[in-house]
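[1] Sequence and predicted model, in that order:
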Amino acid sequence: MKLKNYIALALFSLFAFNIQAQPGYELWLDYKEIDDNTYKEKYSPFFTDIELIGNSSTISIIKEELQLAKTGFALENLNSDSNSKLIVGIQNVLPSGIRSQINTENLGDEGYTINTLNNGKTLVISGNSDIALLYGTFGLLREIQQRNDISDLNIEEEPKIQKRVLNHWDNLDRTVERGYAGFSIWDWHLLPELIKPEYKDYARANSSIGINGTVLTNVNSNALILTPHYIEKVKALAEVFRPYGIQVYLTARFSAPIELGDLDTADPLDENVREWWKNIANEIYAEIPDFGGFLVKADSEGQPGPFQYDRTHVDGANMLAEAVAPHDGIIMWRAFVYSEEDPDDRAKQAYDQFIPYDGKFADNVLVQVKNGAIDFQPREPFHPMFGAMPDTPLMMEFQITQEYLGFSSHLVFLPKLFEEVLDEDTYAEGENSTVAKVIDGTNSNKKLTGIAGVANIGTEKNWTGHPFGQANWYGFGRLAWDPYMDSEDIAQEWLKMNFSNEEDFVKPMTDLLLESREAVVNYMTPLGLHHIMATSHHYGPGPWVDNLGRPEWNPVYYHKADKNGIGFDRTSSGSDALAQYATPIEENYSNPETTPEKYLLWFHHLPWDYEMSNDKTLWDNMALHYQKGVEQVEEMQATWKNMEQYVNKQEFEKTSKLLEIQLKEAKWWRDACLSYFQQFSEMELPAEVPEPEHNLEYYKSIDRPYAPGINPSW
């Protein structure tokens, strides 16, 4: 090898090491040394005698992971005479004496068991596939990271949702729409030759929380990703991800037959168009046999779709489904649609477009529905489609990246938001028909189930920008595996795995995480206010914006503040969006007195002096919520200041500075919004709320033209 090649290799290795040595790069897989010698002595023997049954690439990954953990935990064998053993193997190839004690019959291809047998001397991870064994390995290591007792384990786990997918809104030029953690990690220019270590580490992190699919490209898609030049690159990533149980998906631009195929139409009922898509699918599957399928955004926000040809969403989705069906592929057809040509309430439009076609989508189509009917707001009621399409598989779409929640500048624990939505009762099949039961197929025994999260991942050294942004990636994965998990349990897991098992750290920090989302709601959009952010980039307040081309792009459309009051009337006297929900919800929410206060202004336009349950006016309550949000961030700061001894210095200092930004911007939100709304209410602020530092014109003048995450094509 020439000297320059040695130098290049050395520099690349040094770069990779430096990246991986940065605090936060290892995410929740940083196997910190166990400082409890009793715990160490008890369990280190399992890591001395390990029997891995099989020789696949996934088994090799398991071996590598166990060695990483052994080294990180410092589990040297302190008791060589213990005869303890860790066995990892598919159930039907386990040693006969062990096999009879393990039952994986009902666990499918991904479920696993972890059992302690032989009076605590044998630890067994089993399942029906090597991927199940990998999930089980991560499950065992998660127990150890939390310093849980593993002397008598009897764990049986299987995912409750089949397709657990990250949606990357990454562009081919490596910009990331709504990305706040740097550029895209996919280096298309250097693929397929250069496989960066981050690709493997990305797959490892996802597999550790049960994510089994990744959509590599933006929903506002570029047809070029379907060309052989890029499929070769996608194939290289698929080969890295495959041993970790992760399928790759791509976004399909509906007009691709015109842009790439020299056709003069993309009509989904045109035979030439159908044949074109079949050929594209065949070409992709020839290179990537386990390719997952396509995610499609059509007839929304200017994206092409079947409406151009007087066709329906069913026509478009089923045409693509036909193309991938022979290869066991699926289509994820997004229901995020609204039109400037439809004067009706934007919250109603997706429901109106999709409900008539319930039961008409092909079996391999998932209709992907955002958690709420508007757009990833800090809080919004669950999307009414979840209670109204019993014969169509609906796929939940959450946003992990914080488009409307302060980007990666603000600490917001989103599993609390996810849990709130999943626990909502749709009443679709009577009481206790929760959203979680809709998406996991419990209510209708659907054959295909799925959940997606819009990723918050980029080239930042800690992947997510904010150190606590990792918790949202982690929490999404855990809830995708089991949508009935408690967000408090997720918070505690993540804190213990990342920082410390000390109760004096875990308890206050769990409280901080669980309270953080409510703080953001309070200082941004209390009492059901929504979409009042500055437009385009959605960073900071902009309730005054009223000059954009489409009504529903303007914040004034959503709050409708005037001298008579504030709020969007979605009852029968207004847009009647409430009629899209089941009768118990419609009846309860039609009356402001029985509407949950958290949704009050989502469904009602009320006078400023409307008296609420605490005998204070609507105006006073709104102002006090804004003030409470500021105070909650101050409490978060105070809690964090006491945590310095438990965390890495660099992460402590970065989080401290980010909390300073969050507090400054919480005050900005409070002062700007109250200044604007006060001109309509003409009421004094409560004594507990300080007067805004500046006048309204000052807040209106604040501009953020280079806020991150804006699609460069806009």
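    The structure has been received and is ready for your questions.
[2] For the rest of this, base every contact and every neighbour count on C-alpha atoms.
    OK.
[3] Give the burial count for V556, as a bare number.
    For V556, the neighbour count with other C-alpha atoms under 10 Å is 20.
[4] Same check on the one 5 residues further on?
    A total of 24 residues lie near A561 under the criterion other C-alpha under 10 Å.
[5] what does Y589 give?
    There are 21 residues near Y589, going by other C-alpha under 10 Å.
[6] Now for it: which residues touch it?
    The contact partners of Y589, by C-alpha atoms under 8 Å, 6 or more residues apart in numbering, come to 578, 595-596, 603.
[7] try it against this one:
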Amino acid sequence: MSSAVIALLLFVGSARAEDGHSLWMRYVPVEPVLAATYRAQLSDIVAPDATPTQRAARAELERGLAGLLGKSPRMHADASRYSVILGTPRSSNVIAALHGEIDALGQDGYVLKRVQHDGRSVLVVAGQRDIGVLYGVFHLLRLLQTGAALDRLDVHESPPVPLRVLDHWDNLDGHVERGYAGRSLWDWQSLPEWKDPRYTDYARANASLGINGTVLNNVNASAWSLAPAYIEKTAALAEVFRPYGIRVFLSARFSAPIELGGLKTADPLDPAVQRWWRDRVADIYARIPDFGGFLVKANSEGQPGPQDYGRSHADGANLLADALAPHGGVVMWRAFVYAHDVPADRATQAYTEFAGLDGAFHPNVIVQVKNGPIDFQPREPFHPLFGAMPRTPLMLEFQLTKEYLGFATHLVYLGPLFEEVLRADTRRHGAGPTVAETLAGIAGVANIGSDRTWTGSHFDQANWYAFGRLAWNPQASARDIAADWAAMTFSPDPAVVQPIVGMMMGSREAAVNYMTPLGLHHLMARGHHYGPGPWVDGGPRADWTSVYYHRADRDGIGFDRTASGSNAVAQYSPDVAATYADVAKVPEPLLLWFHHVPWDHRMPSGRTLWDELVSRYSLGVRQVKAMQATWATLAPPPANADAPASATEPAPVTEPALATERSPVERGSAPLTGSIDPQRHAQVAAYLQIQLREAQWWRDASIAYFQSISGRPLPPGEPAPPHPLAYYEALQFPSAPGDGR
């Protein structure tokens, strides 16, 4: 056999071609010495199998160990000799001895712990309920995938946020609004008879992160989602998800009593309307006894709602809450609203409509608030409602599908964005609370579809993953989460993990730079939001245009939200408002969000605002080039190479200022291969090329437009856009993904 063939076989064994379908649950073999250690520690496993969730936990552990260790463990429902015990205090006397520390962790919590029993060390995976055990199994498999030591394991996990939900913007016809990963995952036509195996894999992936709810349909809801035929279909999905601790929710159309019930009104104070909702909810629970409840978008973007009848948001939410309360359901009532009349500042409207209703909502209503006051922008300040409604449960809504961040083709890791919001200090009562400490729930607008990768690209899987990990533990590190994801998704080899984490941690800042630097926002093209459109003006609403937000003129740029402008700063606590309102104190990344600033304003860098703005656009392009260079170092060796090549030193990537401590995965041990399988490497490389082309487009089009407003020359060394402004303004994209049919 030739040396080239031997090298190829070695390479195929160490860097398999993959399509991304397995997500972070690939369970590929670990390094042989480590596998031998793990096999000795995990040889005999006692795992009950009396309930669907117990069987799911047992099957997942068996699947994971068989893949990671190359050998299936010996699984027992009961045994006299064992090295691992799964269960609850009710299923095992060994676990019962730990009931105090298990009970302290709540219904979703779990313990991974070595204990001494009959003179030997036993690994316990235990929870108060079966679902906690399943969560613990996934944590154990994560430790094995990332090469952690099990000798002195002592893990206690408990989520502080009880409701952790994915919101799918899927329509009944299979179209996904703002979806960039193919058609809807739910095949309503073949349900309830056919339950696609992908539904189980979806449930497994969510359970691996502790996600415990899913909203199946678009917030721009069709009333037919509540029709009996579709409830039967929803019940089939609930049956698949139930063993994995996932409750199904539905977006409810407020006018459903008219469209489905034949009533003349949907007035929340009308007795017939109240009766219709009670009856419909009772019918749902008869088919889905653990139904989670409703998500509602009302009186926003043309959706029907209680204000159509002169009623408040609280009146509308309480109508549904009363129908759901006897069954244990909740209403997630979205605070993303804006009036038919364009306000002086769109950013202020949600606070204006909701803050005064604090305490008016029934206990099973959760007000769902976007992370920022506009609409999932590359960077926004935290929403002023956080900390402003202490008597109302609040839910934070993130967007995983990157509507304003390059769709699926731009590598933008959202972990730093999530972390930035969750740790923001609302300072309503002195020091704190943080946004995370105000929450009863966290929702993520899903980026999942029928695409083989689930999310439209390999790196967009990381945003689903990071959302779940941070929903479970809002204090977790986005960097550590990125390291875990990279290790499980590509390779635990530090020569792979370290450069990938560097790319990920710098990617969001790169996108902000080439799209909306220094606090600019909503500069995307009209409607589909694909590409730059800082010139967008006119149309049915001023606040659907870019010029409404950047307000650039001959003198300067930015939206004045101080007392001399819209006074949006007054919606924050006095401490926060004082910082945001002072042009000398406001964080530079939010400067133009809160202030209209002269072009010649001197920035901390010493440059004028105009020069700084241009340099940020160019920096974003260079940061994408740096990601390309880093990714190139991870390319697989050619098939005729004598041996698999190890990675060279990665190119530097500009990152936001974060702690420099590396996670255990990043520190790691000796390199393994230092390369990525050819199939995934090629796709990511192609997408990075798309990102570079579009980042350059953003830079050139934006500079061309703002230079036409400012009248200032480009800074020395900055190349002029290759086309005149009219060229960029004339570009049309009638088939942009995620919008239209």
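    Received it, and whenever you're ready, just let me know what you need. These figures come from a predicted structure and were not determined experimentally.
[8] TM between them?
    The TM-score (TM-score structural alignment, normalised by the length of structure 1) is 0.93; 682 aligned residues with a C-alpha RMSD of 1.8 Å.
[9] what's the matching residue for Y728 of structure 2 over in structure 1?
    Here Y728 of structure 2 is matched to Y699 in structure 1, going by TM-score structural alignment.
[10] same thing with A626 of structure 2?
    Looks like A626 of structure 2 aligns to E635 there (TM-score structural alignment).
[11] so how far is G54 of structure 1 from its match?
    52 Å (C-alpha to C-alpha, to the nearest Å).
[12] thinking again about what came up before, farthest-separated two in the contacts of Y589 of structure 1?
    Greatest spatial distance among the contacts of Y589 of structure 1 (C-alpha to C-alpha): L578 and P596, at 13.7 Å.
[13] So which of these two has more stuff around it?
    Set L578 of structure 1 next to P596 and count neighbours by other C-alpha under 10 Å: L578 wins out with 23 against 14.
[14] My understanding was that that one contacts N588; is that so?
    No: here L578 of structure 1 lies out of contact with N588, judged by C-alpha atoms under 8 Å, at a distance of 10.0 Å.
[15] Of the contacts of Y589 of structure 1, which belong to helices?
    In helices, judged by DSSP state H, the following of the contacts of Y589 of structure 1 are found: F603.
[16] which one of the contacts of Y589 of structure 1 is nearest A471 of structure 1?
    In terms of C-alpha to C-alpha, no member of the contacts of Y589 of structure 1 lies closer to A471 of structure 1 than P596, at 28.3 Å.
[17] And the closest one? What does it align with in structure 2?
    Aligned partner of P596 of structure 1 by TM-score structural alignment: P587.
[18] Which residues are in contact with that match?
    Here P587 of structure 2 is in contact with Y580 (C-alpha under 8 Å, 6+ apart).
[19] got it, and P257 of structure 2?
    By C-alpha under 8 Å, 6+ apart, the neighbours of P257 of structure 2 are 263, 265-266, 273, 276-277.
[20] could I get those residues as a markdown table with distance to T438 of structure 2 and secondary structure?
    As requested, the contacts of P257 of structure 2 are exported to a markdown table (distance: C-alpha to C-alpha, whole Å; DSSP: H, G, I helix; E, B strand; the rest coil):
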| residue | distance to T438 of structure 2 | secondary structure |
| --- | --- | --- |
| L263 | 39 | coil |
| T265 | 36 | coil |
| A266 | 32 | coil |
| V273 | 33 | helix |
| W276 | 34 | helix |
| W277 | 30 | helix |
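[21] Just the buried residues of the residues you listed.
    265-266, 273, 276-277 (16 or more other C-alpha atoms under 10 Å).
[22] I'd like the residues you listed laid out as CSV, including distance to F706 of structure 2.
    As requested, the buried ones among the contacts of P257 of structure 2 are exported to CSV (distance: C-alpha to C-alpha, whole Å):
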residue, distance to F706 of structure 2
T265, 49
A266, 48
V273, 53
W276, 55
W277, 52
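[23] Which of those residues sits closest to D167 of structure 2?
    Distance to D167 of structure 2, by C-alpha to C-alpha, is smallest for W277 among the buried ones among the contacts of P257 of structure 2, at 22.1 Å.
[24] That closest one maps to what in structure 1?
    Using TM-score structural alignment, W277 of structure 2 sits opposite W277 in structure 1.
[25] gap between its match and Y31 of structure 1?
    46 Å.
[26] gap between the equivalent of G711 of structure 2 over in structure 1 and E429 of structure 1?
    By TM-score structural alignment, G711 of structure 2 lines up with E682 in structure 1. Shown here: E682 of structure 1 relative to E429 of structure 1, a distance of 46 Å by C-alpha to C-alpha.
[27] and the two? which has more neighbours close in?
    Between E682 of structure 1 and E429, counted using other C-alpha under 10 Å, the more crowded position is E429 (16 against 11).
[28] what's the burial count for A584 of structure 2?
    So A584 of structure 2, with other C-alpha under 10 Å, has 12 neighbours.
[29] three-state assignment of the residue lying closest to D130 of structure 1 once chain neighbours are set aside?
    Spatial nearest neighbour of D130 of structure 1, excluding adjacent residues (C-alpha to C-alpha, 6 or more residues apart in numbering): T58 at 6.2 Å. Going by DSSP: H, G, I helix; E, B strand; the rest coil, the secondary structure assigned to T58 of structure 1 is helix.
[30] and the equivalent of T58 of structure 1 over in structure 2, what is it in contact with?
    Taking TM-score structural alignment for the superposition, T58 of structure 1 sits opposite T53 in structure 2. Residues in contact with T53 of structure 2, defined by C-alpha under 8 Å, 6+ apart, are 130-131, 134, 242-245.
[31] cutoff 10 Å now
    Contacts for T53 of structure 2 (C-alpha atoms under 10 Å, 6 or more residues apart in numbering) come out as 59, 129-134, 242-245.
[32] Now list the buried members of the residues you listed.
    Neighbour-count burial within those applies to 129-134, 242-245; the criterion is 16+ other C-alpha under 10 Å.
[33] And those residues, which two are furthest apart?
    For the buried ones among the contacts of T53 of structure 2, the farthest-apart pair by C-alpha to C-alpha is V133 and R242; their separation is 14.6 Å.
[34] mean per-residue distance, the helix or strand hosting D489 of structure 1 to structure 2?
    Using DSSP states H and E, D489 of structure 1 sits in helix 487-498. Here the mean offset of helix 487-498 of structure 1 against structure 2 after fitting is 0.6 Å, by mean C-alpha distance after the TM-score superposition for structure 1.
[35] That helix aligns to what range in structure 2?
    By TM-score structural alignment, helix 487-498 of structure 1 lines up with residues 478-489 in structure 2.
[36] next one: stretch 454-470 of structure 1
    Residue span in structure 2 matched to stretch 454-470 of structure 1, by TM-score structural alignment: 445-461.
[37] I'd like the distance between the match of T58 of structure 1 and A148 of structure 2.
    Distance of T53 of structure 2 to A148 of structure 2, given as C-alpha to C-alpha: 26 Å.
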